[in-house]
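1. sharing a model prediction with you, sequence too.
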Amino acid sequence: MAAPRKGSVPGSENSLPANPDDLALLARFTEHLALQRNRSGHTVRAYVGDARALIGFCRDAHGDPSAALDDVITLRLLRSWLASMSIAGVSRSTLARRASSARTFTAWSCTVGALTADPAVRLSAPPSRRTLPGVLRERDARDAMTAATSGAQQQDPVALRDRVVVELLYATGIRVGELCGLDVDDVDLDRRVLRVLGKGDKERVVPFGAPAEDAVVQWSTVGRPALATPNSGAALLLGRRGGRLNQRQARSVVHEVLSAVPGAPNLGPHGLRHSAATHLLEGGADLRVVQELLGHASLATTQIYTHVSVERLRAVHDQAHPRA
């Protein structure tokens, strides 16, 4: 078996196929994921990157850059690809995703005639360990919202926007991409709900409370007009130059706000989403209601938050009970 290209990590996206037919196939795979399967940009980049790395690895191992893909991608090399990444220290969750990417790519390649048989039918990867997400304690969440509110008291447009970012993320549990994608018309202040476009272009309605409503009103009447430009369009949240707030900026906002709370974990927007779900369940919300609010396709995804609550309950018991 040929060694990986110098400077590349086994199974990484640095292994680029040079065969023009491979590149054309990857372009079609990209189009298939984005347009036919309606995958998010992040998912498309991950799956295509994995497929590109797989082809590069297999061609390096095979040694003939012009060989037919049927001769290049075999079950043995698929397993070697995963094994090389495992030896290199790639996490179990990443291995599981790359195995899934490989199965998706080879199955699709069969349907378009690039492969005559699917070599990944019997491909498996170690199951990923589901780690409990980091969450804020309720008092930390309250302190974070208070910190954001105090920063907005000077009516600075950016501070007003930052307050909306953390209030809406925690109040609704929406994803950071969903937050940044909100338009002005997606907010119904009369009913206190957001119209959110989630994964797979699935639309859902999510409620929020009075503190978030106050933050949105302050931002809409004072903050947004001060930052808006002719190019702002319908975007609800804006950057300093008037463009739509991007996810990187929103993450920076959350980290900065939480850094003002002593003892709070260093979480990003997804941490606020986890916290919202956990606090809802601890407050008595039904699991299926939380599933709907978060936009999870499967109830199994939502159930991880019940494990978070159990772990926190066990920690309190161990600390407080004399015979724990």
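-> Good, I have the coordinates. Numbers count the residues shown, from 1 in each chain.

2. rest of the way, CA atoms for contacts and neighbours
-> OK.

3. and V253, what does it touch?
-> 162, 165-166 (C-alpha atoms under 8 Å, 6 or more residues apart in numbering).

4. 7 Å - rerun?
-> D162 (C-alpha atoms under 7 Å, 6 or more residues apart in numbering).

5. any idea how far L272 is from it?
-> Noted for V253: a distance of 12 Å to L272, by C-alpha to C-alpha, to the nearest Å.

6. could you do R251 as well?
-> 11 Å.

7. in terms of packing, which of those two has more residues around it?
-> Ranked by neighbour count (other C-alpha atoms under 10 Å), R251 and L272 place L272 first, with 27 against 17.

8. excluding chain neighbours, what is closest to that one?
-> Leaving aside its chain neighbours, L272 sits nearest to Y170 (5.2 Å; criterion: C-alpha to C-alpha, 6 or more residues apart in numbering).

9. so that neighbour is in which element?
-> helix 157-172 (DSSP states H and E).

10. list the contacts of that helix.
-> So helix 157-172 is contacted by 145, 148-149, 151-152, 206-209, 212, 215-216, 218-219, 222-224, 226, 237, 250, 253-254, 269, 272-273, 276 (C-alpha under 7 Å, 6+ apart).

11. so which of those residues belong to strands?
-> Of those, the ones assigned to strands by DSSP state E are 206-207.

12. buried members of the contacts of helix 157-172 into PyMOL, please.
-> Burial among the contacts of helix 157-172 is assessed by 16 or more other C-alpha atoms under 10 Å; the matching PyMOL selection reads:
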select buried, resi 145+148+149+151+152+206+207+208+212+215+216+218+219+222+223+224+237+250+253+254+269+272+273+276
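
13. thinking again about what came up before, for L280, see how far away the residue nearest to L272 is.
-> In terms of C-alpha to C-alpha, Y170 sits 11 Å off from L280.

14. higher neighbour count, these two?
-> Using other C-alpha under 10 Å, the more surrounded residue of Y170 and L280 is Y170, with 24 against 18.

15. how deep is Q36 tucked in, by neighbour count?
-> 10.

16. distance check, it against G200.
-> In terms of C-alpha to C-alpha, Q36 sits 11 Å off from G200.

17. again with L25
-> 23 Å.

18. let's bring in a second model and compare:
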Amino acid sequence: MDFESAIDAFAGHLEQVRRLSRATVKAYRSDLRDFARSAGGVMPRDVDLELLRNWLWEATQRGDARSTLARRAAAARAFFSWAYETGLTPHDPSLRLIAPKKAQTLPTIASRDAMTALLDTHREAAATGDPIALRDHAILELLYGAGIRVSELCGLDIDDLDLDRATARVLGKGDKERVVPFGVPARDSVHAYLRRGRPTLVARSGAFTPAVVVGSRGSRVGPRTVYELVARVLAPIVGAETIGPHALRHTAATHLLDGGADLRAVQEILGHASLGTTQIYTHVSTERLTSAYKLAHPRA
């Protein structure tokens, strides 16, 4: 089997058996195709450890981030483990493949006061009745209020919302469904958007869409639009040149823990498969407490 056919078969295995997210499958597919190009058309059964090491070395010379190198190594290990188990290769050349560990950096978050000021500003803009302002306010309130991913926000349909209970049913990584709560401000902003903003936007397309969040032309909004919104309004607040919707998810999780929420409850809300992933936010809270102590305590 040639590399392209093997990659397609492996991607199918990731989607149907391992139930990995579409984003992960897409990234692994891209990494493996890059390796196939680097290896010069060699067949999977002829790959050795040296070829894999050269591939990672080339990525290092290009200046790829350590997180990218770690993901590429993970893609290669997963592929060749599968290839060996299925008899596609006589051995697994990736067993001794080592890549730099991802640097552990604390997520960028906004303070409570900054979030309150930001959302108040957008609530006032939404009060004018402008459909885009109503939509943008609802987007920000949902991302922060529910701590959901941008893909989960963009995938929301009307039937997924329960405004009486202030909950949303979202489809997370690996197509895992969960129900997340959001607060009264988010519920009010979504209700206002659905009543006064969304109908105007949907009418522009002339076609039915079940999507909650729609673009200026009335069709389901894409992640890029949400990224642009968050980058525009949040970057000046946190002092970052580049920022995305995930910063609001980080902020929501940190504020939940700061407010006394149980770590496992936060894990359920965020949809993390591992508690270890959620624990990064305890480090953020600890650093914030330490900074406050050093600023305020006379014996610090």
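-> The structure has been received and is ready for your questions. What you are looking at is a predicted structure, and each value in this text was computed from that prediction instead of being measured.

19. can you tell me what part of structure 2 stretch 26-36 of structure 1 aligns to?
-> With TM-score structural alignment applied, stretch 26-36 of structure 1 matches the range 7-17 in structure 2.

20. check which residues of that stretch are buried.
-> Buried residues in stretch 7-17 of structure 2 (16+ other C-alpha under 10 Å): 7, 10-11, 13-15.

21. and the helix or strand encompassing R77 of structure 2, how far from structure 1 on average?
-> Taking DSSP H and E as the criterion, R77 of structure 2 maps to helix 66-85. Helix 66-85 of structure 2 differs from its equivalent in structure 1 by a mean of 1.2 Å after superposition (mean C-alpha distance after the TM-score superposition for structure 1).

22. structure 1: matching residues for that helix?
-> The aligned range for helix 66-85 of structure 2 is 92-111, by TM-score structural alignment.

23. chain center to that stretch, what's the gap?
-> Taking C-alpha atoms, centre = their mean, to the nearest Å, one finds the center of stretch 92-111 of structure 1 at 18 Å from the center of the full chain.

24. for it, give me every contacting residue.
-> 47, 50-51, 82, 115-118, 120-121, 124-129.

25. distance check, L299 of structure 1 against G113 of structure 1.
-> L299 of structure 1 is 36 Å from G113 of structure 1, by C-alpha to C-alpha.

26. same question for G243 of structure 1.
-> 44 Å.

27. more neighbours, the two?
-> G243 (17 against 9).

28. contact partners for the aligned residue in structure 2 for that one?
-> If you follow G243 of structure 1 across to structure 2 using TM-score structural alignment, you land on S219. Contact analysis of S219 of structure 2 by C-alpha under 7 Å, 6+ apart lists 202, 205, 209.

29. residue in structure 1 paired with W55 of structure 2?
-> Using TM-score structural alignment, W55 of structure 2 lines up with W81 in structure 1.

30. what is the burial count for that match?
-> If we define neighbours as other C-alpha under 10 Å, then W81 of structure 1 has 23 of them.

31. can you confirm it is in a strand?
-> No: W81 of structure 1: not assigned to a strand; according to DSSP: H, G, I helix; E, B strand; the rest coil it is helix.

32. in the stretch 51-200 of structure 1, which spans are helices?
-> Taking DSSP state H, counting those that start in this stretch to define them, one finds helices in the stretch 51-200 of structure 1 at 69-72, 75-87, 92-111, 138-152, 157-172, 176-180.

33. format those as JSON lines; extra columns: distance to D318 of structure 1.
-> Output for those, formatted as JSON lines (distance: least, C-alpha to C-alpha, whole Å):
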{"stretch": "helix 69-72", "distance to D318 of structure 1": "55"}
{"stretch": "helix 75-87", "distance to D318 of structure 1": "36"}
{"stretch": "helix 92-111", "distance to D318 of structure 1": "30"}
{"stretch": "helix 138-152", "distance to D318 of structure 1": "20"}
{"stretch": "helix 157-172", "distance to D318 of structure 1": "29"}
{"stretch": "helix 176-180", "distance to D318 of structure 1": "35"}
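
34. tell me the most buried of those?
-> helix 157-172 (a mean of 25; mean count of other C-alpha atoms under 10 Å).

35. give me the neighbour count for H270 of structure 1.
-> H270 of structure 1 has 20 nearby residues by other C-alpha under 10 Å.

36. what's the answer for Q291 of structure 1, then?
-> Q291 of structure 1: 18 neighbours (other C-alpha under 10 Å).

37. show me what it aligns to in structure 2.
-> Match for Q291 of structure 1 (TM-score structural alignment): Q267.

38. tell me which element its match falls in.
-> Under the criterion of DSSP H and E, Q267 of structure 2 resides in helix 263-270.

39. for A152 of structure 1, what are its contacts?
-> A152 of structure 1 neighbours (C-alpha under 7 Å, 6+ apart): 159-160, 163.

40. meant to ask about S285 of structure 2
-> 254, 258.

41. and it, what element?
-> helix 280-296.

42. okay, angle between the helix or strand hosting D21 of structure 1 and helix 92-111 too, please.
-> Here D21 of structure 1, judged by DSSP H and E, is contained in helix 20-31. Helix 20-31 of structure 1 runs at 110 degrees relative to helix 92-111, counting by axes from the mean of the first three to the mean of the last three C-alpha atoms, to 10 degrees.

43. now the helices for the stretch 201-324 of structure 1?
-> So, for the stretch 201-324 of structure 1 - with DSSP H, counting those that start in this stretch - the helices run 210-218, 224-227, 247-259, 269-282, 287-294, 299-302, 304-320.

44. deepest-packed of these, please.
-> helix 269-282 (a mean of 23).

45. corresponding residues in structure 2 for that one?
-> So helix 269-282 of structure 1 sits over residues 245-258 in structure 2, by TM-score structural alignment.

46. also stretch 171-188 of structure 1?
-> So stretch 171-188 of structure 1 sits over residues 145-162 in structure 2, by TM-score structural alignment.

47. apart from its chain neighbours, what residue comes closest to the most centrally placed residue in structure 2?
-> Central residue of structure 2 (C-alpha atoms, centre = their mean): R149, 5.0 Å from the mean position. In space, and not counting its chain neighbours, R149 of structure 2 is closest to H246: 6.5 Å by C-alpha to C-alpha, 6+ apart.

48. try A114 of structure 2
-> Nearest to A114 of structure 2 is I237, by C-alpha to C-alpha, 6+ apart, at 6.9 Å.
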